[in-house]
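Colleague: Quick check, what structure comes out for this input:
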Amino acid sequence: MPTPLKQAVDPEDTLGRLDVRLGRIVRADPEPGAPKPAYRLTVDFGKYGVKTSVGRFTQASPDALVGQQVLGVLNFPARQVGDVTSEVLILGVQVPGADSGEATPLVPLTAAKLGSKVF
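Modeller: The predicted structure is shown next:
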């Protein structure tokens, strides 16, 4: 049975408060300090700068991730993951059949300008 949908919310009070922007992964390395297998991603958000993110996107190889455009939440507080400060949350979805938390990043259908706002 599917999980019921959450209560309806006002888009301006929710999505309007998030700063979700398009970036490109320029580097992906295994992150040994993370509590579970993860990559340290270096992501270029154009005029918003280059940010570090630690994420469980390990179903893909680092080479497959580099060059991918991804969506990241820029205005969440940074959090410490092992020895690394993760500055941005890269959005993803659960990989079917994989361990809990293993994800694949959300990517646009076509390339777009780095730093573009999601709406």
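Colleague: Please make it C-alpha for all contacts and neighbour counts, starting now.
Modeller: Fine.
Colleague: burial measure for Leu89, as a count.
Modeller: 21 (other C-alpha atoms under 10 Å).
Colleague: and this one, so I can compare the two:
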Amino acid sequence: MPDQDHPPVPPLEAEITWADFAKVDIRAGEIVSVEEFPRARNPSYRITVDFGPDLGVRETSAQAKTGYEREELVGRTVVAVVNFPPKNIAGFQSQMLILGVDAGDGTLSLLHPGRGTFKGARVY
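Modeller: Presented below is the predicted three-dimensional model:
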């Protein structure tokens, strides 16, 4: 019987090895700017994240318009996969993927680490 508090969840993906997971480089960073992104296919923001002096500043787009106002995103610490190859999204090169979860109401809830996280910190 489905839980009444949330929609059905996707099925479990195929099993991976620890070595597979170790290849995914997930880091903490601070959102430093958020711009409208009207060229995107779905309502999205163009987001710039600072991952500190070693990894630098990177850009991506995120379909976060239905869950967040631009102003509330700036200064927020997020986690992102930083070792995907660049991907062309509506005319610009996305350099990482900010992670989030389905909030169950059609919005995105961005993942963010807790206390004392520094820019560039590795997520394990």
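Colleague: The longest strand along structure 2 vs structure 1, average offset?
Modeller: The residue-count maximum for a strand in structure 2 (DSSP state E) belongs to strand 26-36. Superposed on structure 1, strand 26-36 of structure 2 shows a mean distance of 0.6 Å to its aligned residues (mean C-alpha distance after the TM-score superposition for structure 1).
Colleague: Output the residue interval of structure 1 matched by that strand.
Modeller: The alignment of strand 26-36 of structure 2 onto structure 1 (TM-score structural alignment) spans residues 20-30.
Colleague: who touches that stretch?
Modeller: Stretch 20-30 of structure 1 is touched from outside by 37-46, 62-63, 65-75, 112-118, with contacts defined as C-alpha atoms under 8 Å, 6 or more residues apart in numbering.
Colleague: Without its sequence neighbours, what residue ends up closest to Ala80 of structure 2?
Modeller: In space, and not counting its chain neighbours, Ala80 of structure 2 is closest to Ile98: 4.1 Å by C-alpha to C-alpha, 6 or more residues apart in numbering.
Colleague: I'd say the one you found and Val79 touch.
Modeller: Yes: in this structure Ile98 of structure 2 lies within contact range of Val79 using C-alpha atoms under 8 Å: 5.9 Å.
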